[in-house]
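*Asks:* Below are the sequence and a predicted model for it; my questions follow.
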Amino acid sequence: MIPQKPSGTFRLSARAGDRAPFRGLMACAVMVWAVLSAVSSPAASLCPDVVRIGYLPDWPPYQYVDSEGQPQGLDVEAARRAVSAAGCPLELVAIGWPRVMSLLEKGVVDMVAGISETPERDQIAAFSAPYRREQVGLYVRPGDSRVYPLTGLADIETLRFRLGVTAGAYYGDDFLRLMARPAFRSHVVEVQGADNPGLVVIGRVDGYLLDVISAQAVMQEADPPLVLEQHPGVLIDNGSIHFAYSRIRMSPELVARIDALLPQDGAEEGDKARPSN
């Protein structure tokens, strides 16, 4: 899931209260880093001249650019550590969400972190073992959880409710099944480009689907900050999150090597990172 980019650069707060939602994710990332760092590198012949890791500059705390213009984030560091542990030189390349799969397919970038695996994407790229999980929530204007008493997304069919989603993003198989129903699809507004929860604030949509971890960072760092609430009736388990690899320059042997370096229980560890409902 890709959030709206506030003006300026992201400066994630160091206040104790702001860190709380990210502690579980950081613990998971530390585990990944520790395992990767402990394994020796393979023969350099498996590596291309440089592994170009594509990252999104506007998706904190997973992938973003800090106040000094440097790429940072949990996904960025996990990818950097994985490639380094495999013995390969790397380069970080800023990319935009709409072109992620196209850039992988063409070999413009070799690897991208933070991707859900789907049958359609399997036709384009290779995928790693899971290294974390993702949950998606519905964000509405303060007080609107009572105005729209939803117990699931299907309920919007009977309400005057406009649901904002990011075009091309994956929200789980249940959401795909709902989108096949004309009565549901008529309530959905697909937004091109990055996630844009600001549309809720200005009344263009009544709710927006966002990753529950990145949503907090986006709202805190927007200028002015966004004030939204997470609807208690809608929480989507978006499943496992992976590295995606271009098949042009990332050989199956190198992909398998990186896979072998990942903790075998990475997805389960990611469950601990999810905030409670």
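*Replies:* Received, thanks. Numbers count the residues shown, from 1 in each chain.

*Asks:* drop to CA atoms for contacts and neighbour counts, all remaining ones
*Replies:* OK.

*Asks:* just checking, next helix/strand downstream of whatever helix or strand residue 218 lives in?
*Replies:* Per DSSP states H and E, residue 218 falls inside helix 212-221. On the C-terminal side of helix 212-221, the closest following helix or strand by DSSP H and E is strand 229-246.

*Asks:* Please identify the buried residues of whatever helix or strand comes next after that following strand?
*Replies:* The helix or strand immediately downstream of strand 229-246 is helix 252-261, counting by DSSP H and E. Residues 254, 255, 257, 258, 259, 261 are the ones in helix 252-261 that count as buried (16 or more other Cα atoms under 10 Å).

*Asks:* Comparison target, given below:
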Amino acid sequence: MKKLLIVFLLVLSSQPIVANTVDDKTLSVGWELWYPYQYRDAQQKLIGLDLDIFNEIIKRINYKVNYTEIPWKRHLNYIKTGDMNIAMGASFNEERAKYALFSEPYRIETVKLFVRKGFAGKIKLKHLKDLSNSNFMIGVEGGYYYGKDYEKLIKQAAFRSHITEVLDLEQNIDLLMKGHLDGVLVDPFTMQAFINKYKMFNEFEQHKLHIYADDIHIMISKKSKFKNLMPKINGAILSLKKDGTLDQFFKSWNSLVSSNSQSIAQQ
């Protein structure tokens, strides 16, 4: 009996945590801990810049949302299979375009190389490709997009041997502080929010190496019954830009992240 129960539980655990939606007006949307875009506050309320923007979009198109916390790589897989409808905070690439539709951009994401304070000048990298012939190790988060140059380079064994992939920024920073990494690739806005949260002021600086900057979108599964919502979502995004609501969200979150914090040293 115990063996049967174990098998049953294993089968259940292998199933998608979300099976599309509960009705014709509720969207299944994943989120992952990603300061200050998607996270829970001290009262366990789900907040963040992406969530403020997306909730306003949903309000304007008169839909509802069922949020599920899920690792990004699994989230992308569920978008691919149609087991989840939507992903926020998504960069466009050709692989994702095979299984998802992309909205109008609603913000820009920048990725930089961050190192321990005092080390930027010691890491002699002019171009990302220079990492292949160096002694440096760089940390990234699994499933995230780091630009076209990175996508090409990661296919090369020589470059890949200098990359450590982990689940989240917390793990990367832990490895960096212990000396197992020389730097991490991360959005500066996210890095500042992380510094504020853990009070790690004056611990890091930004390397001058260019990584990438690109538009960020909402992504809808091509297998979702809600894929025809994209024109409405695009219309809502454009209205947010036109009436100034989007700018207000940016100002509010910039103020929140920057207040009572020290600047990241920039090389």
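*Replies:* Received, thanks. Because the structure is predicted, anything quoted here is derived from the model rather than measured.

*Asks:* equivalent range in the second structure for the helix holding residue 218 of the first structure?
*Replies:* Using TM-score structural alignment, helix 212-221 of the first structure lines up with residues 188-197 of the second structure.

*Asks:* how much does the matching stretch stray from the first structure?
*Replies:* On superposition with the first structure, the mean distance recorded for stretch 188-197 of the second structure (mean Cα distance after the TM-score superposition for the first structure) is 1.3 Å.

*Asks:* Verify the stated contact: residue 190 of the second structure with residue 38.
*Replies:* No: under the criterion of Cα atoms under 8 Å, residue 190 of the second structure makes no contact with residue 38, lying 10.3 Å away.

*Asks:* what do these two both touch?
*Replies:* Common contacts of residue 190 of the second structure and residue 38 (Cα atoms under 8 Å, 6 or more residues apart in numbering): none found.

*Asks:* Nearest residue to the counterpart of residue 99 of the second structure in the first structure in space, please, no chain neighbours.
*Replies:* Under the alignment (TM-score structural alignment), residue 99 of the second structure maps onto residue 124 of the first structure. Nearest residue to residue 124 of the first structure in three dimensions, chain neighbours excluded: residue 105, at 5.5 Å (Cα to Cα, 6 or more residues apart in numbering).

*Asks:* Residue in the second structure paired with the one you found?
*Replies:* With the correspondence set by TM-score structural alignment, residue 105 of the first structure lines up against residue 80 in the second structure.

*Asks:* Likewise for residue 136 of the first structure?
*Replies:* Checking TM-score structural alignment: residue 136 of the first structure goes with residue 111.

*Asks:* Relative to residue 208 of the second structure, how far out is that match?
*Replies:* 11 Å (Cα to Cα, to the nearest Å).

*Asks:* If you count surrounding residues, which of those two has more?
*Replies:* Neighbour count, other Cα atoms under 10 Å: between residue 111 of the second structure and residue 208, residue 111 has more, with 21 against 16.

*Asks:* Remind me which helix or strand that one belongs to.
*Replies:* Counting by DSSP H and E, residue 111 of the second structure is part of strand 107-116.

*Asks:* wait, doesn't residue 66 of the first structure sit right on residue 60?
*Replies:* No: taking Cα under 8 Å as the definition, residue 66 of the first structure is not a contact partner of residue 60, at 9.6 Å.

*Asks:* before we move on, the earlier item: in contact with the match of residue 136 of the first structure, which residues?
*Replies:* Applying Cα under 8 Å, 6+ apart, the residues near residue 111 of the second structure are 146, 185, 186, 187, 188, 211, 212, 213.

*Asks:* wait, the fifth one sits on residue 110?
*Replies:* Yes: checked against Cα under 8 Å, the pair residue 188 of the second structure and residue 110 is within contact range at 7.0 Å.

*Asks:* What are the buried residues along the longest helix along the first structure?
*Replies:* For the first structure, the helix that runs over the most residues, judged by DSSP state H, is helix 23-37. Neighbour counts over helix 23-37 of the first structure (16+ other Cα under 10 Å) mark 24, 25, 26, 28, 29, 31, 32, 33, 36, 37 as buried.

*Asks:* Over to stretch 164-171 of the second structure?
*Replies:* If you call a residue buried by 16+ other Cα under 10 Å, then stretch 164-171 of the second structure has these buried ones: 164, 168, 169.

*Asks:* Going by distance to residue 6 of the second structure, which of these wins?
*Replies:* residue 168 (30.1 Å; Cα to Cα).
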